[in-house]
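> For reference, the sequence and a predicted model appear below.
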Amino acid sequence: MVVRKTRYEELRDLLDLYRHFDNGDPVLPDSPELKELWGEIYSNPNWIYLVCEVDGKLVSTCTISLIKNLTRSARPYALIENVVTHREYRNKGYGKMVLKKAQDIARDYNCYKVMLMTGSKKEETLKFYESVGFRKGIKTGFVMNM
């Protein structure tokens, strides 16, 4: 088992892992536009896609975005999104491992905070995020779907 940055050639494996989201998103088909988008994402040092690999299979992932900032003594902040673990590998600690790695990256970049939002109302999901150090009720979040 290893937690690491996603490799460029693992796009299809990453997209297959995203099928385990409970949000009904369609799977993105292979296309030149998708390849171009992935190239842009992958080459940006402030967008990091992490994966947990077990026996050659990607089983958990999250994305951390590092955002430069002109407040808080010019310290950046981070946003974690797209946290998902393969259904067959849940409750084994893999999701915690990718989130801990994301937190380590945020510390290494001297971020003053890490934010994570979830659309889930499930108590088990909320407790999961609390178990890795996130606290609810600190700030009020607003979302505008576009």
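Looks like it arrived, so ask away.
> drop to CA atoms for contacts and neighbour counts, all remaining ones
OK.
> OK, contacts around residue 38?
residue 11 (Cα atoms under 8 Å, 6 or more residues apart in numbering).
> quick one: the spatially closest residue to residue 115 that is not a sequence neighbour from residue 39, how far?
Closest residue in space to residue 115, ignoring its immediate chain neighbours: residue 79 at 4.8 Å, by Cα to Cα, 6 or more residues apart in numbering. As for residue 79, its distance to residue 39 is 20 Å (criterion: Cα to Cα, to the nearest Å).
> More neighbours: those two, which one.
Neighbour comparison, residue 79 and residue 39: the larger count goes to residue 79, with 17 against 13 (by other Cα atoms under 10 Å).
> in terms of contact, does the more buried one touch residue 68 like I think?
No - if you go by Cα atoms under 8 Å, residue 79 and residue 68 don't touch, sitting 11.4 Å apart.
> Just the element for the residue nearest to residue 115, please.
Assigned by DSSP states H and E, residue 79 belongs to strand 77-85.
> Mind giving me the packing neighbours of the helix or strand just after that strand?
Per DSSP H and E, strand 77-85 leads on to helix 94-108 as the next helix or strand towards the C-terminus. Using 3 or more Cα pairs under 8 Å, 6 or more residues apart in numbering; DSSP states H and E as the contact test, the elements touching helix 94-108 are strand 2-5, strand 47-54, strand 57-67, strand 77-85.
> what about the residue sitting furthest away from the middle of the chain, which SS state?
Distance to the chain centre peaks in the chain at residue 73, reaching 25.9 Å (criterion: Cα atoms, centre = their mean). Classification of residue 73 using DSSP: H, G, I helix; E, B strand; the rest coil returns helix.
> Next up, a structure to set beside the first:
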Amino acid sequence: MATKGDLITIVAMLADDVLGSKRERFEDPLPNSYIKAFEAITSDPNNELVVAFCDKEVIGVVQITFTPYLTHQGGWRATIEGVRTSASVRGKGIGTELIKWAIQRAEERGCHLIQLTTDKKRPDAIRFYERLGFKATHEGLKLKLLY
């Protein structure tokens, strides 16, 4: 599990691409909004923020949220969010291991489904998730409220 000490590296990874650089605020010290979000995530038993390490360096992150639903006979779903790997290790299988871990974790929690979204402007990410068995079975819609 991620610790508060990992947070600055996590935000740096989230900001380290074309889309992330436009929506994240990677500063030292971090804006308080990241600290509040981290505390909310780590205090919620239905959220897990997990980091991958190489030696003592954080090289990857994934957030998984578990949600109960009335549909599917009251089943649980897992939502994967914020998957990133450090630029120094991209293409070396770290992202694959993070997703495989998330799938296993969802199975352990009794989820019947795992869902995720990725921006349509990320064709490499779409291919990555498809190689891992994810299918675009639904049309996702979002409504932006802030910014």
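Ah, there it is. Please read all numbers here as calculations on a predicted model, not as lab measurements.
> re the thing from before, so what touches the strand holding residue 79 of structure 1?
Contacts made with strand 77-85 of structure 1 from outside it, assessed by Cα under 8 Å, 6+ apart, are listed as 17-18, 20-21, 59-69, 94-95, 102, 106, 111-117.
> And those, which of them are buried?
Of the members of those, the ones counted as buried by neighbours, 16 or more other Cα atoms under 10 Å, are 17-18, 20, 59-66, 94-95, 102, 106, 111, 114, 117.
> how about the nearest residue to the one residue sitting closest to the centre of structure 1, chain neighbours excluded?
In structure 1, the residue lying closest to the centroid (Cα atoms, centre = their mean) is residue 62, at 2.0 Å. Once flanking residues are discounted, residue 62 of structure 1 sits nearest to residue 83: 4.3 Å by Cα to Cα, 6+ apart.
> burial count for the one you found?
Residue 83 of structure 1 - counted by other Cα under 10 Å - has 21 other residues nearby.
> ok, now residue 54 of structure 1?
14.
> Settle this for me: it is touching residue 3, isn't it.
No - under the criterion of Cα under 8 Å, residue 54 of structure 1 is not in contact with residue 3, lying 9.1 Å apart.
> Would you check how far apart residue 63 of structure 1 and residue 71 of structure 1 are?
Distance of residue 63 of structure 1 to residue 71 of structure 1, given as Cα to Cα: 23 Å.
> repeat for residue 47 of structure 1
With distances defined as Cα to Cα, the gap from residue 47 of structure 1 to residue 71 of structure 1 amounts to 21 Å.
> likewise residue 136 of structure 1?
The span separating residue 136 of structure 1 from residue 71 of structure 1 equals 23 Å under the rule Cα to Cα.
> cool, and residue 124 of structure 1?
Distance check for residue 124 of structure 1 against residue 71 of structure 1: by Cα to Cα, it reads 35 Å.
> Same question for residue 38 of structure 1.
Here the distance between residue 38 of structure 1 and residue 71 of structure 1 works out to 30 Å (Cα to Cα).
> go on, residue 18 of structure 1?
Following Cα to Cα, the distance that separates residue 18 of structure 1 from residue 71 of structure 1 is 34 Å.
> again with residue 64 of structure 1
With distances taken as Cα to Cα, residue 64 of structure 1 is found 20 Å from residue 71 of structure 1.
> Residue 108 of structure 1 now?
Taking Cα to Cα as the measure, residue 108 of structure 1 falls 18 Å from residue 71 of structure 1.
> same question, residue 107 of structure 1
Distance from residue 107 of structure 1 to residue 71 of structure 1, by Cα to Cα: 17 Å.
> go on, residue 34 of structure 1?
Distance, residue 34 of structure 1 to residue 71 of structure 1, by Cα to Cα: 35 Å.
> So for these two, which residue has more residues nearby?
For residue 34 of structure 1 versus residue 71, neighbours defined as other Cα under 10 Å are more numerous around residue 34 (13 against 8).
> ok, and for stretch 16-31 of structure 2, which residues are buried?
Neighbour-count burial for stretch 16-31 of structure 2, with 16+ other Cα under 10 Å as criterion, is recorded at 16, 24-26.
> Kindly report the same for stretch 116-129 of structure 1.
When neighbours are counted by 16+ other Cα under 10 Å, the buried residues of stretch 116-129 of structure 1 are found to be 117, 126, 128-129.
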